[in-house]
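# Requesting a structural model of the entry that follows:
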Amino acid sequence: MLELRLVQGSVIKKVMESIKDLVNDANFDCSSTGFSLQAMDSSHVALVSLLLRSEGFEHYRCDRNLSIGMNMGNMAKMLKCAGNDDIVTIKADDGGDSVTFMFESPNQDKIADFEMKLMDIDSEHLGIPESEYEAIVRMPSTEFARICKDLSTIGDTVVISITKEGVKFSTKGDIGTANIVCRQHTSVDNPEDATIIEMETPVSLTFALRYMNSFTKATPLASQVTVSLSSELPVVVEYKIAEMGYLRFYLAPKIEEDEEMGGQQAQPAAEPTKPPEKKAKVEPETNGEAPKRRVMKIDLDEEEEEMKPTIAANGQTADYVEVVGSKPGTGIVKPKEEIIGDEDVKLSIEKETNGEAEVMDVE
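Alright, predicted model coming up:
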């Protein structure tokens, strides 16, 4: 049996709004120590880690370790029905196929409950080792969100460089470049506005701004954000949750193409030479009808009968020949190659005639 009662219901609402666009389906792990989640995004580039300790709940009961599979989008829809000041209670039975959300108004005059079906999600629990980072920056979460948003209008990636002078965010795109430097400073009156840098060695890494902007959706959870960098580890963007836990995002750095290729540019392979393409002969447009051919019928007298054009192919003769570039009455016949059967046939003209020619249109 699992039963969680959270007075500050807005906390769980903000958590779901932060991760619902990054993670689709995930298992919530419930134990005696707390309520946790570890899941990767669909592209397996970013990792989300959530922990809500049992001490932060008004009432916390978990009889045995339990894994609850839920769709993040559906869970966010359920929690949207709760007011920001409502008390949220989550209940689930051992071996059950549903989870119940109950929302109570602060003065107890309204109680609403919603039941959502659970999912059977096959996922492995990822162990995240504790690591020491070369540089850690703590800065206002609103400032970090604004920097990521502004840089995304210029380029797709951000280079985060941490030195003694401060932390530098830079990007470049088709329209130009942008550089934003935040120097270390503290404020006694407003500690949440301080920027604190802890550095052992200078670090400079490149990350996708699309994921950084997705992480900044957790800005309402905390006034400060912690960014931990190391040259051989993913960046950690952490938002602490009201003394009861944290929401962490892990993102692997982008590797420049020059580094992948050892500083040398790959030469493209030579493409084989292609023979020139033969263009198809373009036939005149006929609107679906067979083209007409201009032919001439030659009237010859008896002496010229023996001199008329003949076609010497397969022992056949033809009384009709094609005339090219001739006008009626000239009697000039120009030979043209024709194909009869599978053999090439040529017209042989032995003599020009001065007879009259009759022009006919033949389909």
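
# going forward, measure contacts between C-alpha atoms and count neighbours the same way
Fine.

# which residues touch stretch 165-177?
Outside stretch 165-177, the residues within contact range by C-alpha atoms under 8 Å, 6 or more residues apart in numbering are 137, 147, 151, 154-162, 178-184, 197.

# Mind doing that once more with 7 Å?
Stretch 165-177 has contacts (C-alpha atoms under 7 Å, 6 or more residues apart in numbering) with 151, 154-155, 157-162, 178-184.

# Could you tell me which of those residues are located in helices?
Using DSSP state H, the members of the contacts of stretch 165-177 that fall in helices are Leu151.

# between the contacts of stretch 165-177, which is nearest Val45?
Nearest to Val45, judged by C-alpha to C-alpha, of these is Thr157 at 14.5 Å.

# what about stretch 37-54, distance to the chain center?
Centroid displacement of stretch 37-54 relative to its chain, using C-alpha atoms, centre = their mean, to the nearest Å, is 21 Å.

# Can you mark which positions in that stretch are buried?
Neighbour counts using 16 or more other C-alpha atoms under 10 Å place 37-41, 46-54 of stretch 37-54 among the buried residues.

# Kindly reformat these as CSV containing secondary structure and distance to Val167.
Below are the buried residues of stretch 37-54 laid out as CSV (DSSP: H, G, I helix; E, B strand; the rest coil; distance: C-alpha to C-alpha, whole Å):
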residue, secondary structure, distance to Val167
Leu37, strand, 30
Gln38, strand, 29
Ala39, strand, 29
Met40, strand, 28
Asp41, coil, 28
Ala46, strand, 22
Leu47, strand, 24
Val48, strand, 24
Ser49, strand, 25
Leu50, strand, 26
Leu51, strand, 28
Leu52, strand, 30
Arg53, strand, 32
Ser54, helix, 36
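
# Columns distance to Glu115 on top of those, output as CSV?
Formatted as CSV, these follow (distance: C-alpha to C-alpha, whole Å):
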residue, distance to Glu115
Leu37, 20
Gln38, 23
Ala39, 23
Met40, 26
Asp41, 26
Ala46, 30
Leu47, 28
Val48, 25
Ser49, 25
Leu50, 23
Leu51, 23
Leu52, 22
Arg53, 24
Ser54, 23
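
# please give me the structure for this one as well, since I'd like to look at both together:
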Amino acid sequence: MLELRLVQGSLLKKVLEAIHELVTDANFDCSRTGFLLQAMDSSHVALVALLLHAEGFEHYHCDHNLSMGMNLNNMAKMLRCARNDDDIITIKADDGSDTITFMFESPKQGKIADCEMKVMDIDSEHLGIPDCEYQAIVRMPSAEFMTICKVLSGIGDTVVVSVTKEDVKFTSGEIGSGNIVCRQNQTIDKPEEATTIEMQEPVSLTFALRYMNSFTKASSLSEQVTISLSSELPVVVEYKIAEMGYIRFYLAPKIEEDEETKP
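Prediction:
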């Protein structure tokens, strides 16, 4: 049996809004310590990993490991029943049942609503994501990163992310040339507005802006985004979810075609 109660129900709504356009169907794997979602997008280009710790819920009970397959578009629609940011969401699933129940409480208005959704049988396997050392780790305001991706997507389809000790540069240029440079800036008064760089060696990689723009839908979850880059690894774009956990997006860099292989 699974039963969890989230006082700040808006967090779960924001999570679903961030990923439901990228991933259609996915398994929520629940255990005593929390629940995890890991899924590829339909093109098998990007990977989403979500972790919510049990300690972040007001009430969390899961007496044995449980995997629930759900259509994320339908789940996002269900969660819109929580009309206010302070609505409380309770999720229940009984052993052997093919449905999951969502209950929404509005403390201010004294309203309670509930709805059921059928779970799906989704065949998927967990990919082993090892802990890696990255050549460069950039932390910057998530709103700023979102703006950069939106602006550059009007110029081209790809973005080159180049990191040095002093700054991170975002470049796009299919129809022209656009460069946006963010210098390292450790704002002490407002840490959430700081841009910080940890660099082992300079790195410059190219990514599809369509996916980067999709990742920025998670900006409402965190004031800061962490971008981890290494020439031999997918980029990791991470948003912390309050004290509950994180959502991470993985995207392989685009590899330029070798000049010698061109006809």
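
# on that earlier part again, got a PyMOL select line for the buried ones in the contacts of stretch 165-177 of structure 1?
The following PyMOL line selects those of the contacts of stretch 165-177 of structure 1 that are buried, judged by 16+ other C-alpha under 10 Å:
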select buried, resi 151+154+155+157+158+159+160+161+162+182+183+184
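
# Which members of the contacts of stretch 165-177 of structure 1 are positioned in strands?
Secondary structure from DSSP state E places 157-162, 178-182 of these in strands.

# now, among the residues you listed, which is nearest to Asp120 of structure 1?
Looking across these and measuring by C-alpha to C-alpha, the closest to Asp120 of structure 1 is Thr157, at 36.1 Å.

# show me what contacts that closest one?
By C-alpha under 7 Å, 6+ apart, the contact list for Thr157 of structure 1 reads 171, 206-209.

# roughly how far apart are it and Asp344 of structure 1?
Going from Thr157 of structure 1 to Asp344 of structure 1 by C-alpha to C-alpha, to the nearest Å gives 68 Å.

# Could you do Ser36 of structure 1 as well?
86 Å.

# So these two - more neighbours on which side?
Ser36 (19 against 10; other C-alpha atoms under 10 Å).

# what's the closest non-adjacent residue to the more buried one?
Leu51 (4.4 Å; C-alpha to C-alpha, 6 or more residues apart in numbering).

# Now that the one you found has come up, it's in contact with Arg248, right?
No: using C-alpha atoms under 7 Å, Leu51 of structure 1 makes no contact with Arg248, being 8.8 Å away.

# Go ahead and report the secondary structure state at Lys13 of structure 1.
Judged by DSSP: H, G, I helix; E, B strand; the rest coil, the three-state class of Lys13 of structure 1 is helix.

# where do the helices sit along structure 1?
Going by DSSP H, structure 1 shows helices at 9-19, 72-80, 141-152, 209-215, 257-260, 302-305.

# Just put those in CSV and tack on distance to Arg294 of structure 1.
Formatted as CSV, the helices of structure 1 follow (distance: least, C-alpha to C-alpha, whole Å):
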stretch, distance to Arg294 of structure 1
helix 9-19, 79
helix 72-80, 76
helix 141-152, 70
helix 209-215, 70
helix 257-260, 67
helix 302-305, 22
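
# Those: which one's closest to Met360 of structure 1?
For these, proximity to Met360 of structure 1 was assessed by C-alpha to C-alpha; helix 302-305 is nearest, at 20.6 Å.

# can you name the residues of structure 2 that that closest one overlays?
Across structure 2, nothing matches helix 302-305 of structure 1 (TM-score structural alignment).

# since we're on the nearest residue to Ile180 of structure 1 once chain neighbours are set aside, how many residues are nearby?
In space, and not counting its chain neighbours, Ile180 of structure 1 is closest to Phe169: 5.1 Å by C-alpha to C-alpha, 6+ apart. Look at Phe169 of structure 1: counted by other C-alpha under 10 Å, it has 20 neighbours.

# how close does Phe169 of structure 1 sit to Ala46 of structure 1?
Computed with C-alpha to C-alpha, the distance linking Phe169 of structure 1 and Ala46 of structure 1 is 20 Å.

# With Thr310 of structure 1 instead?
Thr310 of structure 1 is 85 Å from Ala46 of structure 1, by C-alpha to C-alpha.

# How about Ser187 of structure 1?
In this view, Ser187 of structure 1 and Ala46 of structure 1 are 33 Å apart by C-alpha to C-alpha.

# quick revisit: which of the contacts of Thr157 of structure 1 are conserved in structure 2?
Retained in structure 2 (both residues aligned by TM-score structural alignment, their matches' C-alpha atoms under 7 Å) from those: 171, 206-209.

# From Tyr133 of structure 1, how far off is the residue nearest to Ile180 of structure 1?
18 Å.

# What of Glu302 of structure 1?
As judged by C-alpha to C-alpha, Glu302 of structure 1 and Tyr133 of structure 1 stand 113 Å apart.

# the more surrounded of those two?
Tyr133 (21 against 8).

# which ones are touching the more buried one?
228-230.

# Now do the same for it: its match in structure 2.
Matched by TM-score structural alignment, Tyr133 of structure 1 corresponds to Tyr134 in structure 2.

# again with Val203 of structure 1
Using TM-score structural alignment, Val203 of structure 1 lines up with Val203 in structure 2.

# burial count for its match?
For Val203 of structure 2, the neighbour count with other C-alpha under 10 Å is 17.

# and what of Ile340 of structure 1?
Applying other C-alpha under 10 Å, I find that Ile340 of structure 1 has 11 neighbouring residues.

# Then Glu338 of structure 1?
Neighbours of Glu338 of structure 1 using other C-alpha under 10 Å come to 14.

# just checking, what residue in structure 2 corresponds to it?
Matched by TM-score structural alignment, Glu338 of structure 1 corresponds to no residue in structure 2.

# surely Glu338 of structure 1 meets Val345?
Yes: using C-alpha under 7 Å, Glu338 of structure 1 makes contact with Val345 at a distance of 5.5 Å.

# any common contacting residues for these two?
Common neighbours of Glu338 of structure 1 and Val345, counting by C-alpha under 7 Å, 6+ apart, are absent.
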